[in-house]
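Undergrad: This is the structure alone, sequence omitted:
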């Protein structure tokens, strides 16, 4: 069985486009292993996300005695990646299936593409520069949610979430994933 593409969704307005992104990825032939954080479920219905295309595989927390049903992803997309989750994974905190997937990916050297959705108010937090530096050094690639470029991330002005959601093109993720190391699609 080929490793699926990990697709994790955190809680920010851009999560409302997760179904569109998942559909674009599965249309390109990717099998998705999907995880939605509790906060992400406020923006997208995990059950609807899990049935996108014929290739989607919903993930859930496994009981410690259960075997893994799918291989570990060699590539992971965090769409979107929030301030909270980014800080947790930089600190190695695995307190839910989404942070677990991301920490595991970073620990094994899997490719990670993150679409940050962090506003300018949080960008100035004292830990943020260190988090960005750590994630960059770990090889995380960041996709700008306003223009689709893979670049050093920048803050989003507070209050433009709806504009970002409306202007986001799911193809940006497909193209960026195709350029990740380890792409075998």
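TA: Structure's in. What do you need? Being a predicted model, the structure only gives us computed values, none of them experimental. Numbers count the residues shown, from 1 in each chain.

Undergrad: Please count neighbours and contacts with C-alpha atoms only from this point.
TA: Will do.

Undergrad: In a strand, residue 159, correct?
TA: No. Counting by DSSP: H, G, I helix; E, B strand; the rest coil, residue 159 is not part of a strand but coil.

Undergrad: From residue 185, how far off is it?
TA: 37 Å (Cα to Cα, to the nearest Å).

Undergrad: can you check residue 99 too?
TA: 25 Å.

Undergrad: Also residue 125?
TA: 38 Å.

Undergrad: which ones are touching the most centrally placed residue in the chain?
TA: Central residue check for the chain by Cα atoms, centre = their mean: the C-alpha nearest the mean position is that of residue 78, 0.7 Å away. Shown in contact with residue 78 (Cα atoms under 8 Å, 6 or more residues apart in numbering): 7-10, 112-115.

Undergrad: which one's the longest helix in this protein?
TA: helix 97-108 (DSSP state H).

Undergrad: Wait, residue 85 touches residue 99, no?
TA: Yes. Look at residue 85 against residue 99 with Cα atoms under 8 Å: they come within range, at 6.7 Å.

Undergrad: adding another structure so you can compare the two:
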């Protein structure tokens, strides 16, 4: 028997990454989360996987990136989530999630999180033309009604990309901290 006190379990954060030009900066969120005492794993949408440096992300988190369902009987590669951050969240993922269209592992996890009561924050990243579509506003309203914490972002101009300097990765952690700490 050890005389050492047990180390407290770090909260585990799932970071859901979508197909977006700024997804390559997800290391900023990973670094900030680790500095705040989170353990984390990344779940990428199938297309989002092509926007990140998978080897670097896996080395930084210590876990494999998930982007597809596992086969029955395969071990779960990530511990259960204490919280989820969706960053960057695309127009497509936001609308599918709000509609309950669970056609990818990433959106499936988000749809289940509601029923499991897992605190979830979303940081949208899209352009003004997409943000003008009525489905987007309705989707944000539905997610808000579901208790999803929605970050702020001013959409960028269509066909221009950009806005990476205005995307505040740490906002997901700021939104989730009261939810996760309040449950401890």
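TA: Okay, I see it. Bear in mind that the values here come from a model prediction, so they are computed numbers and not experimental data.

Undergrad: Got a TM-score for the pair?
TA: Once superposed, the chains reach a TM-score of 0.81 (TM-score structural alignment, normalised by the length of structure 2), with 173 aligned residues with a Cα RMSD of 2.4 Å.

Undergrad: Which residue range of structure 2 does the longest helix of structure 1 align onto?
TA: The aligned range for helix 97-108 of structure 1 in structure 2 is 105-116, by TM-score structural alignment.

Undergrad: what distance separates the matching stretch from the centre of its chain?
TA: Centroid separation between stretch 105-116 of structure 2 and its chain, computed with Cα atoms, centre = their mean, to the nearest Å, is 11 Å.

Undergrad: same check, this time on stretch 175-184 of structure 2
TA: 16 Å.

Undergrad: same deal with stretch 52-66 of structure 1?
TA: Its chain's C-alpha centre and that of stretch 52-66 of structure 1 lie 16 Å apart, by Cα atoms, centre = their mean.

Undergrad: Show me which positions of that stretch end up buried.
TA: 52-53, 55-59 (16 or more other Cα atoms under 10 Å).

Undergrad: and the aligned residue in structure 1 for residue 89 of structure 2, what does it touch?
TA: With TM-score structural alignment defining the correspondence, residue 89 of structure 2 maps onto residue 81 in structure 1. Taking Cα under 8 Å, 6+ apart, we find residue 81 of structure 1 in contact with 9-10, 114-117.

Undergrad: can you do 6 Å?
TA: 10, 114-116 (Cα atoms under 6 Å, 6 or more residues apart in numbering).

Undergrad: Which residue range of structure 1 does stretch 19-28 of structure 2 align onto?
TA: The aligned range for stretch 19-28 of structure 2 is 11-20, by TM-score structural alignment.

Undergrad: and residue 48 of structure 2, how far is that from residue 140 of structure 2?
TA: 21 Å.

Undergrad: before we move on, what about residue 29 of structure 2?
TA: 22 Å.

Undergrad: next one: residue 182 of structure 2
TA: Counting by Cα to Cα, the gap from residue 182 of structure 2 to residue 140 of structure 2 is 24 Å.

Undergrad: Buried residues, stretch 170-180 of structure 1. List them.
TA: Buried residues in stretch 170-180 of structure 1, counting neighbours by 16+ other Cα under 10 Å, are found at 170, 172-174, 176-177, 180.

Undergrad: wait, which of these is closest to residue 104 of structure 1?
TA: Nearest to residue 104 of structure 1, judged by Cα to Cα, of those is residue 180 at 17.3 Å.

Undergrad: quick one, the host helix or strand of residue 97 of structure 2 and helix 105-116 angle?
TA: Using DSSP states H and E, residue 97 of structure 2 sits in helix 91-99. Put simply, helix 91-99 of structure 2 runs at 30 degrees to helix 105-116, going by axes from the mean of the first three to the mean of the last three Cα atoms, to 10 degrees.

Undergrad: Contacts made by helix 91-99 of structure 2 with the rest, please.
TA: Contacts with helix 91-99 of structure 2, where a contact means Cα under 6 Å, 6+ apart, come from 107, 139, 143.

Undergrad: Show me which of these is closest to residue 24 of structure 2.
TA: Nearest member of the contacts of helix 91-99 of structure 2 to residue 24 of structure 2, counting by Cα to Cα, is residue 107, at 19.7 Å.

Undergrad: how far away is the closest one from residue 179 of structure 2?
TA: For residue 107 of structure 2, the distance to residue 179 of structure 2 - Cα to Cα - is 21 Å.

Undergrad: Residue 86 of structure 2 belongs to a strand?
TA: Yes. Counting by three-state DSSP, residue 86 of structure 2 is part of a strand.

Undergrad: for the nearest residue to residue 163 of structure 2 once chain neighbours are set aside, what are its contacts?
TA: Ranked by Cα to Cα, 6 or more residues apart in numbering and with sequence neighbours excluded, the top spatial neighbour of residue 163 of structure 2 is residue 156, at 5.9 Å. Going by Cα under 6 Å, 6+ apart, residue 156 of structure 2 touches 127-128, 163.
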